[in-house]
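A.B. asks: Sequence and computational prediction follow.
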Amino acid sequence: MKQPFSIKEKIGPEHDGVLLRDYLLKEQQLSRRALKAIKFNEGFLYVNDEPKTVRYQLKAGDIVKIMFPPEGISPSLLPEPIPLNIIYEDEHALVINKPPDIPVIPSQKYSTGTIANGVLFHLEQQNLAYTVHTVNRLDRDTSGLLLIAKHRHAHDFFVKMQKEHHIHRRYLAVVHGTLDKDNDVIDAPIGRKEGSIIERCVRPDGKPARTHYKMIKTFSDFTLVAIRLETGRTHQIRVHFSHIGHPLLGDDLYGGSTDRIQRQALHSFELRFIHPFTHQEQCFHAMPPTDIRSLVGDINLQNL
């Protein structure tokens, strides 16, 4: 039988007399949606191995166990034994170094063969009653670090952290030409391009978008830049650099040439966050694939 996610904690004197509901909401930071799911969808609350309701008044020394309900899996998401380059894993999260040319989640065009299909297979091999919760997404042709929550409770934490800008990501891109400034911020609103369901563009009525960049290496007709996003709009990096006249190499959707590389030269090389359960800082780096390294040579990620 597949194992649902559970939490087990010993109650300290500071929570003596607190209602179980308040402890779960304030101390364990369960969302009200999660608490409702536990109450009504085959989840369980135990205190000292006895089932209790959320109205139970805690005592110091009590052992609280929260059994989350098994998570439903979309019928369109099928487990597949897809190789995953996992660089970090614990009971709450996965960090994957995604290669180019593979989508993160299924779509009408790519119903199978995605990272999500591979992650679901990986979870099933561990006999976990979990499903796939992507925290950040990368375009099909963008490579690099991808954060995936293994259960709904972790996903709630990560989504909140992302909204509060507590998950930090940096990218490497190879762009056409030489930029005017070594460091700058591209501040230009982004919206959907009229007549297209895929393309985005800079437009006055778009959503605010800010991209910080730093030049790392210059070459005869292209430049390697390190990028930090302040916002996370669809295709933000690609749109912003195209907007200032320096599209990414390989990005033919936004004006880049495919002479040297057959996909947008974009790689998520750094991911950093405070782990919501261990409260320890986590920082991961991933070297770009060979198609980018063949353009720019050796890169010391620690010095960027």
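C.D. replies: Here it is on my side, so go on.
A.B. asks: C-alpha only now, for contacts and for neighbours.
C.D. replies: Will do.
A.B. asks: where do the helices sit along the protein?
C.D. replies: Counting by DSSP state H, the chain has helices at residues 20-22, 32-40, 115-125, 152-163, 236-243, 290-296.
A.B. asks: Of all these, which one is nearest residue 83?
C.D. replies: helix 115-125 (6.9 Å; C-alpha to C-alpha).
A.B. asks: is it true that residue 9 touches residue 61?
C.D. replies: No: if you go by C-alpha atoms under 8 Å, residue 9 and residue 61 don't touch, sitting 9.6 Å apart.
A.B. asks: picking up where we left off before, tell me which of the helices of the chain lies nearest to residue 140.
C.D. replies: Judged by C-alpha to C-alpha, the one of those that comes nearest to residue 140 is helix 115-125, at 10.0 Å.
A.B. asks: Give me the contacts around that closest one.
C.D. replies: 2, 77-84, 98, 102-106, 129-132 (C-alpha atoms under 8 Å, 6 or more residues apart in numbering).
A.B. asks: which parts of stretch 125-145 are buried?
C.D. replies: Across stretch 125-145, burial judged by 16 or more other C-alpha atoms under 10 Å covers 128-145.
A.B. asks: Check stretch 7-26 too.
C.D. replies: Using 16+ other C-alpha under 10 Å as the test for burial, stretch 7-26 gives 11, 15, 18-24.
A.B. asks: And residue 288, how close does it get to residue 144?
C.D. replies: Going from residue 288 to residue 144 by C-alpha to C-alpha, to the nearest Å gives 7 Å.
A.B. asks: Show me whatever sits in contact with both of the two.
C.D. replies: Counting by C-alpha under 8 Å, 6+ apart, the residues touching both residue 288 and residue 144 are 267, 269.
A.B. asks: try this one next to it:
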Amino acid sequence: MTTEHVFTHTVHPEDDHKKISQVLALRLGMSRKTLLRLRRSGEVRQNGVLVYMRETVRAGDQLILVLREEREQSLLPQSMPLDIAYEDEHLVVVNKPAFMVVHPTKGYLDGTLANALLAYYQGRGQEFIIRPVHRLDRDTSGLLLIAKNPHVQARLTEQHHTGEWQKSYLAVVSGVLPEAKGRISAPIKRVGNGSRARVISPLGQDALTLWERLSVGTDTTLVKATLVTGRTHQIRVHFAHLGHPLVGDEVYGTASPFIARQALHAAWLSFRHPERGEQISLFAPPPADFAALLTP
């Protein structure tokens, strides 16, 4: 099934005689990838006439853009509870529960966030294709940003890569951290082909985590960890490298009788709205299994 996304734009006087592609990049922030997709499977109309993007515009011209994409036929809607932290016509932020995969994989064919969102939007009479802008592991709970069209996805992804938005996590780590705050700068490398596990290695990608201690328990520490880079398992690998693996992390530490997953929750998310330019800052309190670790 094909989904269409329509954008309109009135050409500014200062853009008189510019190419359509230049105007789309400058005024709508369209990336090269989005422009290429528009060339291949979309259409551009100038004052109602179908045109090529290499053609020029005049001030006051009306541009109508249609982006088309195919929705996965194999994805089935499944009605499940959803915690929507923020939503508008351009994007949605979901507070993902732990133990939920974002998108179907060989090991998880249904019961995913994508299945739940498809049912949610079909119930409102809307088509939907899931476009996560970043990742959350299956066992990690918290805020996940999802674009509603490829143009917005491209702009948010660019913000992510340039460090214009911030993700911070709550984590409970093993042992007591003596310092009030710190930074962990250690490159991260995949263990081997086919494995999701990571290790600290000089051959890895640069990775930087900033952290501050929020409270101390008998043999644990609650920290706020902010990602400067976004490597797979970064917070988990970095704290294990310090000798303080996350509580319940069976990959980089040991299992816990108190929580059935790593104690990691994506609590804070701040980004610049890709269309309106305003700063959006969100907070999601930790779920019950995480909060239970904080009870004296």
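C.D. replies: Sure, I can see it. Predicted model, so just to flag it, every value in this text is computed and none were measured.
A.B. asks: What is the equivalent residue in structure 1 for residue 278 of structure 2?
C.D. replies: Alignment note (TM-score structural alignment): residue 278 of structure 2 maps to residue 280 of structure 1.
A.B. asks: For residue 241 of structure 1, see how far away residue 162 of structure 1 is.
C.D. replies: Separation of residue 162 of structure 1 from residue 241 of structure 1 (C-alpha to C-alpha): 24 Å.
A.B. asks: So which of the two has more stuff around it?
C.D. replies: Set side by side, residue 162 of structure 1 and residue 241 show more neighbours around residue 241, with 20 against 15, by other C-alpha atoms under 10 Å.
A.B. asks: didn't the more buried one look like it was pressed against residue 247?
C.D. replies: Yes: if you go by C-alpha under 8 Å, residue 241 of structure 1 and residue 247 touch, sitting 5.0 Å apart.
A.B. asks: Touching both of those two, which residues are there?
C.D. replies: Residues touching both residue 241 of structure 1 and residue 247 comprise residue 175, with contact defined as C-alpha under 8 Å, 6+ apart.
A.B. asks: circling back to that earlier point, just the buried residues from the contacts of helix 115-125 of structure 1, in ChimeraX please.
C.D. replies: In ChimeraX, a selection of the buried entries from the contacts of helix 115-125 of structure 1 looks like this (16+ other C-alpha under 10 Å):
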select :77,78,79,80,82,98,102,103,104,105,106,129,130,131,132
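A.B. asks: Please tell me how far the aligned residue in structure 2 for residue 258 of structure 1 sits from residue 173 of structure 2.
C.D. replies: Taking TM-score structural alignment, residue 258 of structure 1 has residue 256 as its aligned residue in structure 2. Distance of residue 256 of structure 2 to residue 173 of structure 2, computed by C-alpha to C-alpha: 11 Å.
A.B. asks: Common neighbours of the two, please.
C.D. replies: In contact with both residue 256 of structure 2 and residue 173: residue 247, using C-alpha under 8 Å, 6+ apart.
A.B. asks: Which one's more surrounded, those two?
C.D. replies: A count of neighbours by other C-alpha under 10 Å puts residue 173 above the other of residue 256 of structure 2 and residue 173, at 27 against 15.
A.B. asks: corresponding residue for the more buried one in structure 1?
C.D. replies: So, by TM-score structural alignment, residue 173 of structure 2 is matched to residue 175.
A.B. asks: how about that match, what does it touch?
C.D. replies: Residues in contact with residue 175 of structure 1 (C-alpha under 8 Å, 6+ apart) are 222-225, 241, 246-249, 265.
A.B. asks: Could you identify which of those has the most neighbours?
C.D. replies: Tallying neighbours with other C-alpha under 10 Å puts residue 248 at the head of the contacts of residue 175 of structure 1, with 31 neighbours.
A.B. asks: What distance do you get for whatever residue of structure 2 lines up with that one to residue 240 of structure 2?
C.D. replies: Using TM-score structural alignment, the partner of residue 248 of structure 1 in structure 2 is residue 246. When distance is defined by C-alpha to C-alpha, residue 246 of structure 2 is 7 Å away from residue 240 of structure 2.
A.B. asks: Identify the contacts common to those two.
C.D. replies: Joint contacts of residue 246 of structure 2 and residue 240 (C-alpha under 8 Å, 6+ apart) are 252-253.
A.B. asks: about what we covered before: and the nearest residue to the match of residue 248 of structure 1 once chain neighbours are set aside, how far from residue 100 of structure 2?
C.D. replies: Leaving out its chain neighbours, the residue that sits closest to residue 246 of structure 2 by C-alpha to C-alpha, 6 or more residues apart in numbering is residue 173, at 4.1 Å. The gap separating residue 173 of structure 2 from residue 100 of structure 2 is 22 Å, by C-alpha to C-alpha.
A.B. asks: what comes up buried for stretch 236-244 of structure 1?
C.D. replies: For stretch 236-244 of structure 1, the neighbour count (16+ other C-alpha under 10 Å) marks 236-243 as buried.
A.B. asks: Now render these as a markdown table, adding distance to residue 199 of structure 1.
C.D. replies: What follows is those, written out as a markdown table (distance: C-alpha to C-alpha, whole Å):
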| residue | distance to residue 199 of structure 1 |
| --- | --- |
| 236 | 11 |
| 237 | 13 |
| 238 | 10 |
| 239 | 9 |
| 240 | 12 |
| 241 | 14 |
| 242 | 12 |
| 243 | 13 |
